[in-house]
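Undergrad: need a structure here:
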Amino acid sequence: MAATNATTITAEHGGSANLNPTHPNAPGASGITYRRMAWSDVDAVVKEFDDTWGDWSSAAGTPASIALSRHFVLHYLEPATGATIAERDGRFMGVLIVRVPGRPILFPQAKQTLADTDQALAADKAHGAAALRETLQWHALETDLERDTHVNDTTQAEIELFLVAGAARGHGVGGTLWRGAMRDFAGLGVRRYYLHTDSSCDVSFYDHQGLDCEIAWYAADHPQYGDDMDDIFIYSGEVAA
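TA: Below you'll find the model as predicted:
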């Protein structure tokens, strides 16, 4: 499953930090506007998430696919303390969601909404229940890798989700969201951050940004996870002063 906490910049882991590249509702290049994410944006994020990664789960092509994508988005939003939406003429173009421990939670309602979504998936014996089990296994593995690397002890923030719509390609949306996040991290005193990614994503983007690969987990070394499992990575990076 290609759902990861951060992903490729070409198809792409509020509250405490605006994460606005300029200022709220500021138009950028190509008429792109950047603003604080609202709860009403969740459906648009879920749709783009499903369009990007819906084919990678066992629920692909079934009604459970969009529900599973909703699970992932809510999983990232539950601990989130900041998120910025990019849009053009009201159309979703991208989002970057972060977690800075100790800052106010952006959407307190995400926790219950996630629980409701999981309950509905578990009740779908045809497709949803199996897909949810696979996904929870994925989350548990990511938690194990965090523990192995002690990354939560050496960083002060996490990029939960970095998603850029295919329609935004070539408009600088990913780069603008990224630079805005780095500026806001600096403003919050974050010195180092981390993110999860996997082999379904353009991992080279993070190498290009100068991030360090904390750990690489290769699916071929763990056949018990099945043939469709992606390679998983944790990257961390310094925030420029």
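Undergrad: When you work out contacts or count neighbours from here on, use the C-alpha atoms and nothing else.
TA: Fine.
Undergrad: Tell me who's in contact with the spatially closest residue to residue 60 that is not a sequence neighbour.
TA: Nearest non-adjacent residue to residue 60, counting by Cα to Cα, 6 or more residues apart in numbering: residue 54, 5.7 Å away. Contact analysis of residue 54 by Cα atoms under 8 Å, 6 or more residues apart in numbering lists 60-61, 65-66, 69.
Undergrad: just checking, residue 149 touches residue 217?
TA: No - contact criterion Cα atoms under 8 Å: residue 149 and residue 217 do not qualify, at 11.8 Å.
Undergrad: who has more neighbours, these two?
TA: Taking residue 149 and residue 217 together and counting by other Cα atoms under 10 Å, residue 217 has the greater number of neighbours (16 against 13).
Undergrad: Which strand or helix spans the residue nearest to the spatial centre of the chain?
TA: With the centre of the chain defined as its mean C-alpha position, the nearest residue by Cα atoms, centre = their mean is residue 161, 1.5 Å away. With secondary structure defined by DSSP states H and E, residue 161 is part of strand 157-164.
Undergrad: I'd assumed residue 94 was in contact with the residue nearest to the centre of the chain.
TA: No - look at residue 161 against residue 94 with Cα under 8 Å: they stay out of range, at 10.2 Å.
Undergrad: Strands of this structure, start to end?
TA: Remark: strands assigned in the chain by DSSP state E are 26-27, 33-36, 82-88, 91-99, 157-164, 192-198, 212-217, 232-238.
Undergrad: ok, residue 216 to residue 85 distance?
TA: When Cα to Cα, to the nearest Å is the yardstick, residue 216 and residue 85 sit 30 Å from each other.
Undergrad: the more surrounded of these two?
TA: Per other Cα under 10 Å, whichever of residue 216 and residue 85 has more neighbours is residue 85, with 27 against 14.
Undergrad: Another for comparison:
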Amino acid sequence: MKRVDADVLADLLRRVWYAEGDPGTQTVAARADLEFCMARATAAVAVECDGRPAGVCLARIDGGDTRPLPINRHHITACRSMLRLLRSAEGRRSASELVKLGVEGMMLSADARRQGRTYQAEVILLILDPSLQGTGIGARLLGHMEREFRAADVRRYFLYTNTDCNVGFYERRGLNRRITHVAHAHGRSMAYYLYDASMRQ
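TA: Just a heads-up that it's a prediction; the model follows:
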């Protein structure tokens, strides 16, 4: 993905998931989030509107990462963004939320392993410009990624999501909610989910 695309997608994340608070701080938080996602991705598909990226689906396919080192440039960029967030109270809260997302993901995966669930792929990120929601573009992005999964002989894949996201979209696509964690922080509750699906060959 080109640098300019990453900048545009980071701005998209900011508008969708990091809209509250100081725009500068939340832009850095969105960039850290995107870079952490890109650090693990082995497959990507994007959609453009008027020549600009308006949505993206990032995924990881087991065995698909041919990078020679476990740490790549996206990890480094994400860590730099996290360090920038530590300069302010709002930034520290945002950094804490990003860490919490990672921890919740690890807990959901640990529960899945205890249940004997195994996966060959993960949808890491699926985001679409709000103006394009309801147009079927999100379904096409996910459908494209599912075709890549089939081509790689993936039998089952999973994704993490939470109550801030459109979980109904995944249920309409036939994914199953397997695990739920509810966390309480800052006077509100947030539910984190692991959804999965079987690939019909």
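Undergrad: one step back: mark which of the contacts of residue 54 of the first structure are part of helices, please.
TA: The members of the contacts of residue 54 of the first structure that map onto helices under DSSP state H are 65-66, 69.
Undergrad: Now tabulate the residues you listed in JSON lines and tack on neighbour count.
TA: Formatted as JSON lines, the entries for these read as follows, by neighbours: other Cα atoms under 10 Å:
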{"residue": "65", "neighbour count": "24"}
{"residue": "66", "neighbour count": "21"}
{"residue": "69", "neighbour count": "24"}
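Undergrad: In the lengthiest helix in the second structure, which residues are buried?
TA: Among all segments of the second structure classified by DSSP H, the helix with the greatest residue count is helix 89-114. Taking 16 or more other Cα atoms under 10 Å as the neighbour-count basis, helix 89-114 of the second structure is seen to contain the buried residues 91-92, 94-95, 98, 101, 104-105, 108-109, 111-112.
Undergrad: Also stretch 59-77 of the second structure?
TA: Under the neighbour-count criterion of 16+ other Cα under 10 Å, stretch 59-77 of the second structure has 59-61, 74-75, 77 buried.
Undergrad: And for stretch 80-93 of the first structure?
TA: For stretch 80-93 of the first structure, by 16+ other Cα under 10 Å, it's 80-88, 92-93.
Undergrad: Likewise for stretch 204-213 of the first structure?
TA: Under the neighbour-count criterion of 16+ other Cα under 10 Å, stretch 204-213 of the first structure has 206, 211, 213 buried.
Undergrad: start to end distance for it?
TA: Between where stretch 204-213 of the first structure begins and where it ends, there is a gap of 11 Å, by Cα to Cα.
Undergrad: Any chance you could list what contacts stretch 107-125 of the first structure?
TA: 39, 64, 67-68, 70-71, 74-75, 77-78, 80-81, 128-130, 132.
Undergrad: hmm, back to that, would JSON lines of the buried residues of stretch 59-77 of the second structure with distance to residue 164 of the second structure be doable?
TA: Supplementary listing: these in JSON lines, determined by distance: Cα to Cα, whole Å:
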{"residue": "59", "distance to residue 164 of the second structure": "20"}
{"residue": "60", "distance to residue 164 of the second structure": "22"}
{"residue": "61", "distance to residue 164 of the second structure": "25"}
{"residue": "74", "distance to residue 164 of the second structure": "25"}
{"residue": "75", "distance to residue 164 of the second structure": "25"}
{"residue": "77", "distance to residue 164 of the second structure": "25"}
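Undergrad: and which of these is nearest residue 11 of the second structure?
TA: Taking Cα to Cα as the measure, residue 77 is the one of the buried residues of stretch 59-77 of the second structure closest to residue 11 of the second structure, at 15.6 Å.
Undergrad: The closest one corresponds to which position in the first structure?
TA: Taking TM-score structural alignment, the alignment pairs residue 77 of the second structure with residue 113 from the first structure.
Undergrad: cool, and residue 33 of the second structure?
TA: Going residue by residue (TM-score structural alignment), residue 33 of the second structure aligns to residue 72.
Undergrad: From residue 66 of the first structure, how far out is its match?
TA: 10 Å.
Undergrad: try residue 101 of the first structure
TA: Applying Cα to Cα, the value for residue 101 of the first structure to residue 66 of the first structure is 29 Å.
Undergrad: do residue 105 of the first structure as well
TA: The spacing between residue 105 of the first structure and residue 66 of the first structure, counted by Cα to Cα, is 25 Å.
Undergrad: What of residue 162 of the first structure?
TA: Computed with Cα to Cα, the distance linking residue 162 of the first structure and residue 66 of the first structure is 18 Å.
Undergrad: What of residue 212 of the first structure?
TA: Between residue 212 of the first structure and residue 66 of the first structure the computed distance is 33 Å (Cα to Cα).
Undergrad: repeat for residue 109 of the first structure
TA: 19 Å.
Undergrad: again with residue 120 of the first structure
TA: Relative to residue 66 of the first structure, residue 120 of the first structure is positioned 12 Å away (Cα to Cα).
Undergrad: ok, for whatever residue of the second structure lines up with residue 98 of the first structure, nearest residue in space, not its chain neighbours?
TA: For residue 98 of the first structure, the aligned position in the second structure is residue 59, judged by TM-score structural alignment. The spatial neighbour of residue 59 of the second structure that comes closest, neighbours along the chain excluded (Cα to Cα, 6+ apart), is residue 123 at 4.4 Å.
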